[in-house]
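[1] Everything below, folded, please.
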Amino acid sequence: MRLALLITVTMVAFAANSLLNRAAVEAGLIDPLGYALIRVASGAAMLWLLLALRRTAMPRRIPWVGALSLATYMLGFSLAYLTLGAGLGALILFGVIQVTMFAVAAMRGAALGAQRLAGAAMAFAGLASLLWPGGGFSVDLTGAALMTAAGIGWAFYTLDGRGAANPLAATASNFLWCLPLMVLATLAALPSWPAPGGALLAVVGGAVTSGLGYALWYAVLPKIETTTAAVVQLSVPVIAVAAGALLLGEALTWKLVIAGAVVVGGIALAVTAPAAPAGRSRTRG
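    Purely as a prediction, here's the structure:
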């Protein structure tokens, strides 16, 4: 029960990230790269402060996988939304995350099982119904490629977290080493100066929902299977849509309610699948 609560809190933090990003960037208070830079810097500062208060040392080794995958996610996600619609972008992002994490689990010898695959497919179908753009639309190939890179980056960032001995220290190290990469990318693009409101939203998104949220995610990951970690993340857009209706006054239609129920049902089907019998899998899925 405690683990389920921690997963729920983490997914809510991820959904809050989406809402904060929309509130800042879509309102024109800050450009996407500036938001990402402040987000990473604020996350690094918050996590460093927590380590200092706990008198915990930062890991000495450079977290190449964690830092590079986090930077890939942050940059790909930020730049993709310059040319890609929010719904289609989220669909590409979470679809790539699912495929990448399930593929890695299978390559590592995990027995995926029919029920787990069916649940994941059901949840993604519900998500597609929820996010698919209405009417005619065109896909910007550059934006789609950037969001694909972001999905792969986040998948490997998640996979890397399964081996974190100290989740808080590992997350702090990832943010700290990701920061120079974000600075270089942002300086190259010469972003505009943010409005105070945009900077404030980026700080909250970085220090709280990203820094603390990602540290909590790293604490949860060693306790669940790779495929479970992949599937539960499909709840994030559903939570974001529900929160948008409650907090931002956005329309909540029966289509959204039914699609959300399908996503939740698919997640429940996948995570309640029986574990693979001993001997059939070389590692946890």
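[2] CA only for contacts and neighbour counts going forward, please
    Noted.
[3] and Pro274, how many neighbours does it have?
    10 (other CA atoms under 10 Å).
[4] again, but for Ile7
    By the other CA under 10 Å criterion, the neighbourhood of Ile7 contains 21 residues.
[5] helices or strands next to the helix or strand harbouring it in the packing?
    Ile7 is part of helix 2-21, with elements assigned from DSSP states H and E. With contacts defined as 3 or more CA pairs under 8 Å, 6 or more residues apart in numbering; DSSP states H and E, helix 2-21 has these neighbours: helix 196-204, helix 213-220, helix 235-247.
[6] Relative to Ala13, which of the ones you listed is closest?
    Ala13 lies closest to helix 213-220 among the helices and strands packed on helix 2-21, at 5.7 Å (CA to CA).
[7] and the closest one with helix 2-21, angle?
    160 degrees (axes from the mean of the first three to the mean of the last three CA atoms, to 10 degrees).
[8] just to revisit the earlier point, contacting residues around the helix holding Ile7?
    Applying CA atoms under 8 Å, 6 or more residues apart in numbering, the contact partners of helix 2-21 are 35, 201-202, 205, 209-210, 213-214, 216-217, 220, 232-233, 235-237, 239-240, 244.
[9] Emit the PyMOL select command for whichever of the residues you listed are buried.
    Remark: buried members of the contacts of helix 2-21, expressed as a PyMOL selection using 16 or more other CA atoms under 10 Å:
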select buried, resi 35+201+202+205+209+210+213+214+216+217+220+232+233+235+236+237+239+240+244
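[10] Helices along the stretch 1-150 of the chain, start to end?
    In the stretch 1-150 of the chain, the helices defined using DSSP state H, counting those that start in this stretch lie at 2-21, 32-53, 64-80, 86-107, 114-131, 141-161.
[11] can you pull the contacts of Lys255?
    With contact set as CA under 8 Å, 6+ apart, Lys255 has these partners: Leu130.
[12] Please provide the structure for the following sequence as well, for comparison with the first:
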Amino acid sequence: MNFQLIVGTFVAMLAFAGNSVLCRMALESGTIDPATFTSVRLISGAIILSILVLSISKLSENKAGDLKPFDSSNPRANFNTRLCHLCSLKQSSWLGGLALFAYAAGFSFSYISLSTGTGALILFATVQITMITIALFQGSRFSLAQWFGFAIALVGLVYLFLPGISAPPIFGALLMVLAGIAWGVYSIMGKKVLNPSQSTTENFIRASLITLLLSLFFINDMSISMDGLLLAVASGVITSGIGYAIWYAVLPYLKSATSASVQLTVPVIATLGGIVFLEEDISLRLFLASIAILGGVAMVILLSKKA
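    The predicted structure follows:
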């Protein structure tokens, strides 16, 4: 793995964790309501992603020139032709936009009550468990060690939810679970597309249209300040739009097990961000649940025969 790839991967993980930190900062301080935060995040993300994709598409067109018929004697021209056709393929759907919206809305509303690290851990755990469960239903087979790891992760998640003083607020936790399921489904759908960056852009645009209905529904609860607006825009442009663009740029160069395992760092980075920027504490319950969930999922990923 070269230096640029390492840096790109690390920056992408920082961006993913940064979404949790920015959202929690905005909602914990009451500078913006969750519905408006969701709308601003998705709309600003759609704008920056559209600019990036259009720029790349324009660059590709300039290099490829006009589309030409297939020519077996000119492999390079054929590659350029296929590249331009690829950019014109439909890459998204309203179902994808709805899943993205459900993730973003559940994410925002859950952070009214959840701490940064707890929210990120629940989200990550639910996303991975959702994707693993879907893979099992689609015919994937686990070794005994993988089943053990999966069981440990589930036990860790259940332990996190058990009643007690340090248990997360149940409503916020359930909202984050729904967000994780939506993102897990969205990720599975994303595996079928040929151009993830274009697909994400189109789905952000669709989700932006859907989220306007959410803002209308909560219009009487609207509360927004310049600080809250800037945090939401930063989440949409930097940690969502640019973060996803960087991730999709490095993803083709990572092995499947590597790409999945590096995401184990996201809840850890988010927890550290909560400590630094929001002065949050780490409870013993969160610490033990993190070890169980992250360790269990790591076993499933790293022991995969497809790794």
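[13] To Ala259 of structure 1, which of the helices of the stretch 1-150 of structure 1 lies closest?
    Ranking the helices of the stretch 1-150 of structure 1 by their distance to Ala259 of structure 1 (criterion: CA to CA) puts helix 114-131 first, at 4.9 Å.
[14] Which other helices and strands does the closest one contact?
    In this structure, helix 114-131 of structure 1 packs against helix 86-107, helix 254-271, with contacts taken as 3+ CA pairs under 8 Å, 6+ apart.
[15] Now find how far off-centre the longest one is within its chain.
    What it means is helix 86-107 of structure 1. Per CA atoms, centre = their mean, to the nearest Å, the displacement of helix 86-107 of structure 1 from the mean C-alpha position of its chain is 11 Å.
[16] again with the last one
    Between the mean C-alpha point of helix 254-271 of structure 1 and the mean C-alpha point of its chain there is a distance of 19 Å (CA atoms, centre = their mean).
[17] That one against structure 2, how far on average?
    Compared with structure 2 after the fit, helix 254-271 of structure 1 shows a mean deviation of 5.6 Å (mean CA distance after the TM-score superposition for structure 1).
[18] any idea of the angle that helix forms with helix 114-131?
    Using the same axes, to 10 degrees, the inter-axis angle of helix 254-271 of structure 1 relative to helix 114-131 is 160 degrees.
[19] what's near enough to touch the equivalent of Gly96 of structure 2 over in structure 1?
    Aligned by TM-score structural alignment, Gly96 of structure 2 pairs with Gly66 of structure 1. Under the criterion of CA under 8 Å, 6+ apart, the neighbours of Gly66 of structure 1 are Phe156, Tyr157, Asp160, Gly161, Asn174.
[20] which of those residues count as buried?
    Burial by neighbour count, judged by 16+ other CA under 10 Å, picks out Phe156, Tyr157, Asp160, Gly161, Asn174 from the contacts of Gly66 of structure 1.
[21] coming back round to it: output the helices and strands packed on helix 114-131 of structure 1 as JSON lines; include the columns distance to Leu20 of structure 1.
    Formatted as JSON lines, these follow (distance: least, CA to CA, whole Å):
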{"stretch": "helix 86-107", "distance to Leu20 of structure 1": "13"}
{"stretch": "helix 254-271", "distance to Leu20 of structure 1": "21"}
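[22] Out of those helices, the one nearest Ala188 of structure 1 is which?
    Distances from Ala188 of structure 1 to each of those were compared by CA to CA, and the smallest falls on helix 86-107, at 23.9 Å.
[23] what sits up against that closest one?
    Helix 86-107 of structure 1 has contacts (CA under 8 Å, 6+ apart) with 80-81, 112, 124, 127-128, 131-133, 144, 147-148, 150-152, 154-156, 159, 226-227, 230-231, 233-234, 237, 284-285.
[24] And Ala240 of structure 1, what's its match in structure 2?
    Structural alignment places Ala240 of structure 1 opposite Ala270 in structure 2 (criterion: TM-score structural alignment).
[25] so Pro274 of structure 1, which of the three states?
    With DSSP: H, G, I helix; E, B strand; the rest coil as the basis, Pro274 of structure 1 sits in coil.
[26] Contacts only, for it.
    Applying CA under 8 Å, 6+ apart, one finds that Pro274 of structure 1 lies in contact with no residue.
[27] quick one: it and Met107 of structure 1, what's the gap?
    Using CA to CA, to the nearest Å, one gets 20 Å for the distance from Pro274 of structure 1 to Met107 of structure 1.
[28] Ala27 of structure 1 matches what in structure 2?
    The alignment partner of Ala27 of structure 1 in structure 2, by TM-score structural alignment, is Ser29.
[29] how many other residues sit next to that match?
    Neighbouring residues of Ser29 of structure 2 were enumerated by other CA under 10 Å; the total is 12.
[30] go on, Val7 of structure 2?
    Here the count is done by other CA under 10 Å, and Val7 of structure 2 has 12 residues near it.
[31] just Leu141 of structure 1 next, same as before
    Around Leu141 of structure 1 there are 12 other residues, counting by other CA under 10 Å.
[32] Phe161 of structure 2 too?
    19.
[33] list the contacts for the counterpart of Asn195 of structure 2 in structure 1?
    Under the alignment by TM-score structural alignment, Asn195 of structure 2 pairs with Asn166 in structure 1. The neighbourhood of Asn166 of structure 1, defined by CA under 8 Å, 6+ apart, consists of Ala219.
[34] Distance check, Asn166 of structure 1 against Gly76 of structure 1.
    Relative to Gly76 of structure 1, and taking CA to CA, Asn166 of structure 1 is found at 27 Å.
[35] how far is stretch 41-50 of structure 1 from where the chain is centred?
    Chain-centre distance of stretch 41-50 of structure 1: 18 Å, with CA atoms, centre = their mean.
[36] ditto for stretch 149-156 of structure 1
    9 Å.
[37] likewise stretch 58-65 of structure 1?
    Relative to the centre of its chain, stretch 58-65 of structure 1 is centred 21 Å away, using CA atoms, centre = their mean.
[38] okay, how far is it across it, tip to tip?
    Chord length of stretch 58-65 of structure 1, first to last residue, is 16 Å (CA to CA).
[39] what do you get for stretch 237-255 of structure 1?
    Separation of the first and last residues of stretch 237-255 of structure 1 by CA to CA is 14 Å.
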